[in-house]
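>>> Fold the following.
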Amino acid sequence: MTVLVALPVLLPLAAAALSLALGRFADVQRVIGIVVLGAIIADAGVLLHLADAHGPLVLQMGGWPAPIGISLVADRLSALLLLVSSVVTFAVLIYSIGQRVADYGRERSSTTFHPMYLMLCAGVSLAYLTGDLFNLFVAFEIMLSSSYVLITRRTTSQRIRAGMTYTIVSLVSSLLFITMIALVYASTGTINLADLGAKADALPDGLTVALGLLVVIVFGVKAAMVPLHFWLPDSYPTAPAPVTAVFAGLLTKVGIYALIRTQTLVFHHHESWKLMLGIALITMIVGALGALAQNDLNRMLSFLLVSHIGYMLFGLGVYDVAGLTGVILYVVHHITVQATLFLVSGLITRHTGTVALSRMGGLAKAAPLVAVLFALPALSLAGVPPFSGFVAKLALLEAGVGAGTTAAFAVTAGAVLTSLLTLYAMARVWTRAFWGQVRAPEPDPDPTDELVVGTGTSSPPMVVATGVLVASSVAIAVLAGPLAAISERAATDLMHGETYRTAVLGGVAHE
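Below you'll find the model as predicted:
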């Protein structure tokens, strides 16, 4: 069964090559993408069941044993995030086909969108499943190369400028990443995560702290935590809605995943992590205040994305089973809800012809279905009960209070304040875009572009794909009990680490 661990990486890579070769056949490209991502959802579901029932599944590539060879590992955390991410990428692909984001004024589909999208999915899967730092670096580079192509399609000057900002920041982060790998290898003689878990403890305290902080900076850039977030609000809003949705839903969460994995498996903390708690508080507040200052809907959502990264850092800073359980719940919730909101933003833009909140109005009458599709994830993001955001935030608040430290109490209060600010931001969007008099759609600024806006309508696949993600966020709340239970088991595995190490180094998985 261990071959199932490689399929989420190998299938989209092979499909990307096939899709590129068949670039003249738009329908074939679309079918390939849908079939492959559907297969990955099924595979991820099986991996999650097996990992939860029997422990981590490990595939030693090429038959080389760890820590010498390449290990792919599917434990409870990686399998759960892989499943949620696969559902999101599948829905976004359906949305993009409906929006014809791959066509851009051509009679046939662009040869680049579908292959690059599949490459991005392969990079995300590899990041979740890899068992060593170097292949984690490879995963980020796969995501960087494919995302750069996706973010700079329709080469306007604004998009190229945003793409360059995104790429330069990512390349600097990659240089720091490869430097960190070199320093870790020079210090320990290994880059295998399971092997590092034991060897890092033998390093001098000062060296361990320095390496740990470098890891935080590297993955903090990827996760867009304050003050390393400046690139995100300028980069994401310029891309088409489905591209922005998959970026917002997945790429920053991969950075959070890498932080969680390295800070629990390699760099251990024996009590609440005050530095991370401070960063979490600043990230929450700065992001929320930045959102309130925006008139551009996509920029506002981008700042809220930054703000809610702080909740995930909060749980990591608490650094116990309760805190990590809250992190996992929040990542699952946020992947789904944040991607959904950017898809809804695309629907709003298609109806109004603008992203400026001050030029919208009356959508609740003109497009009641879009109003519903916005309201549910917006309430969830704000943490209004009984939605998934409330479940995840409640777990984090309980963990913060349970930690019993002054720093944890301060961040808990900051989390409540941030929820109120998020609710205010969502109410502001509602009153400006959905209430008031119905406004005529603004004319399409580029009528020769296949990606039309201001039509007053949405294609059925766009609405259905968005509805699927809205339903998924509701399902997270409905299944809060089982999801919290598996998240708690995953958090327990993270805190102790022996299950992961034994599975990778010993070849045997234990409960």
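
>>> going forward, measure contacts between C-alpha atoms and count neighbours the same way
Fine.

>>> List the contacts of the residue nearest the centre of the chain.
Closest to where the C-alpha atoms of the chain average out (Cα atoms, centre = their mean) is Leu250, at 2.2 Å. Leu250 makes contact with Ser85, Val124, Ile335 under the criterion Cα atoms under 8 Å, 6 or more residues apart in numbering.

>>> The second one touches Val254, doesn't it?
Yes: with contacts defined as Cα atoms under 8 Å, Val124 counts as touching Val254 at a distance of 7.0 Å.

>>> all helices for the stretch 301-450 of the chain, in order.
Applying DSSP state H, counting those that start in this stretch to the stretch 301-450 of the chain gives helices spanning 321-352, 363-366, 368-382, 388-403, 406-429.

>>> please give me the structure for this one as well, since I'd like to look at both together:
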Amino acid sequence: MAAESVDISQAMVTAPATLGDWLVVAPVAIPIVFGAILLMVRHETRLHAGLAIAGLVATLAANAGLLSRVLSDGPQVMTMGRWLPPFGISFTADALGASLALVATLVAVVCALYAMKDIGATGRRYGFYPFMLLMMAGVGGSFLTGDVFNLYVWFEVFLISSFGLLILGSSHRQLDGATKYAILNLVGTTLFLTATAFLYGTFGTLNMADIARKVDALRETGPLMTLTVLYLLAFGMKAAAFPLNFWLPASYHTPSIVTAALFGGVLTKVGVYALLRVLVMLFPLERAVLSDLIAWVAAGTMIIGIMGALAQSDIRRVLGFVVISGVGVMMAGIALGTEQGLTGTVLYAFHSILVMTALYLLAGVMNELGGSYSLHELSGLYRRYPLLAAFALLLVLAVAGLPPASGLWPKVLLVRASLDAGLPWLSFAILLTGLLTTVAMGRVFILTIWRQKADAAPDGAAPAHPTIGYAALAVLSLPVLLLGLYPEPFIRVAEASATGLLDASAYVGAVFPTEVRP
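Below is the predicted model:
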């Protein structure tokens, strides 16, 4: 007897995946594949840098193609295992996730280039490049996943690899910093997992698009405010928001400078991204109730962070507190919840990824040329290295939010959004933070670049110009300057990201294309 044919179209994806669909998972798959290749050739450390850079460049190209497709055709979806969502695990790329993944991969390419001189044979043998590729796979997965539990999984992927990068070298200072980093992130992970368990118990699904379309029906019966507060705590700790920020300045100054650059530029932005995705897209009404609290947390993070920077004498510690202050600026847009405010937050995230990575690499070049990270010991770099001084001036202007660099426009958007929302005190906090950042980073510039100590080494004793360091700074300075002088393309992408968060219909429609809507 012939077996009856079974219609699986209601449960499984029957159409073959097109080549363009693979762009959705390529930014995660490529670094994993290249990381595996590096493990296979782990004894051939001379090959590691070239293979890692090739893998990251391929990932960058995939991210660029994905963002182009998202901007032209809307959110892109690929569901694993052929099971239809919400049963199959979906990767969903919208303008927000794809753009952040692109910028993060760009700085990773630059860091891999800089690591050619910063990471020696021992560091390569102990797995710097495989750890780096695995971390970028976790970062890309976090930005592109459409499932809350998988967001947790990808968080764990990049956290585990970041532990390896932190302790590479096994010095006492590194182990101390890694211990603090691990313990506090374990607390944040526990809160994240607890909130996700409550989320599944409430909605019966962890697919973000499915949650977005069910949230209104469950608002009267589900503990949505409890869920929102738990996620605010968990992601606030991951992003290093006040008062949960004390782990960052205790750990980010301990690893190699290229690792610190990658951490300072990328990792806290994943926490901010998670806050945007969950609080703004999934629980917008609950976020609105908590908006005053989030605004005060944002202001506290801004001011406390930059005051901490003013108190430091080690450049790496200064930059760690500047990272925290920037998280506060981004949280201001989340507190406002308006299109202009969210556009400012996304634009500031682009700026911060580029500028913070560049500032850490600048600190590495200054240490290479001056032999120290201390503000008390470095001096006179302008006379010996005028090109370095030019890079430093541009980056100081950028992080302070001054023209002609990238930090100006996101702060303009956030200040205007704060005033439009009737929160002049929040706009004052943003402007005050900019002033204090100018003082803090101006102090660094004056003491290390401009000041000329009487006992400084003569010009003839100066080390040679660092070619790789200058190349890395030039690559990052170009988009920093471009965002400041010609911000319109960046603002359009940020606006598309903000619109997608406030109106999730396109996101939901991409995941559930056959659903009939009124």
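
>>> follow-up on the earlier one: most packed of the helices of the stretch 301-450 of the first structure?
Among those, the stretch with the highest mean neighbour count (mean count of other Cα atoms under 10 Å) is helix 321-352, at a mean of 27.

>>> and it with helix 368-382, angle?
Per axes from the mean of the first three to the mean of the last three Cα atoms, to 10 degrees, the angle that helix 321-352 of the first structure makes with helix 368-382 is 150 degrees.

>>> residues in the second structure aligned with helix 321-352 of the first structure?
The aligned range for helix 321-352 of the first structure in the second structure is 339-370, by TM-score structural alignment.

>>> mean shift of that stretch relative to the first structure?
Superposing on the first structure and averaging over aligned pairs (mean Cα distance after the TM-score superposition for the first structure), stretch 339-370 of the second structure comes out at 0.6 Å.

>>> Mind telling me what Val169 of the first structure corresponds to in the second structure?
Matched by TM-score structural alignment, Val169 of the first structure corresponds to Leu184 in the second structure.

>>> Quick one: residues contacting its match.
Leu184 of the second structure neighbours (Cα under 8 Å, 6+ apart): Met237, Trp247.

>>> what about it, which helix or strand?
helix 172-203 (DSSP states H and E).

>>> which one is Ser173 of the first structure nearest to, not counting chain neighbours?
Leaving aside its sequence neighbours, Ser173 of the first structure sits nearest to Val218 (Cα to Cα, 6 or more residues apart in numbering; 5.6 Å).

>>> and that neighbour, what pairs with it in the second structure?
Checking TM-score structural alignment: Val218 of the first structure goes with Ala234.

>>> for its match, helix, strand, or coil?
Classification of Ala234 of the second structure by DSSP: H, G, I helix; E, B strand; the rest coil places it in helix.

>>> Quickly note the distance from the equivalent of Thr45 of the second structure over in the first structure to Gly33 of the first structure.
By TM-score structural alignment, Thr45 of the second structure lines up with Ala26 in the first structure. Per Cα to Cα, to the nearest Å, Ala26 of the first structure is found 11 Å from Gly33 of the first structure.

>>> So between these two, which is more surrounded?
A side-by-side neighbour count of Ala26 of the first structure and Gly33, using other Cα atoms under 10 Å, places Gly33 first with 22 against 18.

>>> I'd assumed Leu118 was in contact with that one.
Yes: Gly33 of the first structure lies in contact with Leu118 (Cα under 8 Å); the separation is 7.1 Å.

>>> Between the two, which contacts overlap?
Common contacts of Gly33 of the first structure and Leu118 (Cα under 8 Å, 6+ apart): Ala15.

>>> related to what we said a few turns ago, assumed the residue nearest to the centre of the first structure was part of a strand.
No: assessed with three-state DSSP, Leu250 of the first structure is helix; it does not lie in a strand.

>>> if I look at the equivalent of it over in the second structure, how far off is Ala335 of the second structure?
Under the alignment (TM-score structural alignment), Leu250 of the first structure pairs with Val266 in the second structure. Distance check for Val266 of the second structure against Ala335 of the second structure: by Cα to Cα, it reads 22 Å.

>>> circling back: surely the match of Val218 of the first structure and Thr194 touch.
No: under the criterion of Cα under 8 Å, Ala234 of the second structure is not in contact with Thr194, lying 9.6 Å apart.

>>> more neighbours, the two?
Neighbours were counted for Ala234 of the second structure and for Thr194 using other Cα under 10 Å; Ala234 has more, 25 against 15.

>>> Now find how far off-centre the helix or strand where Val229 of the second structure lies is within its chain.
Per DSSP H and E, Val229 of the second structure falls inside helix 224-238. Its chain's average C-alpha position is 19 Å from that of helix 224-238 of the second structure, according to Cα atoms, centre = their mean, to the nearest Å.

>>> Which elements pack onto that helix?
Secondary-structure packing of helix 224-238 of the second structure (3 or more Cα pairs under 8 Å, 6 or more residues apart in numbering; DSSP states H and E): helix 172-203, helix 268-275, helix 284-289.

>>> how much does the next helix or strand after that helix stray from the first structure?
Downstream of helix 224-238 of the second structure, the first helix or strand assigned by DSSP H and E is helix 257-262. By mean Cα distance after the TM-score superposition for the first structure, the fitted helix 257-262 of the second structure averages 0.5 Å away from its aligned residues in the first structure.

>>> do stretch 409-418 of the second structure as well
Following the fit onto the first structure, the mean deviation recorded for stretch 409-418 of the second structure is 1.0 Å by mean Cα distance after the TM-score superposition for the first structure.

>>> which residues sit in contact with the counterpart of Gly98 of the first structure in the second structure?
Matched to the second structure by TM-score structural alignment, Gly98 of the first structure sits across from Lys117. Counting by Cα under 8 Å, 6+ apart, Lys117 of the second structure makes contact with Ile468.
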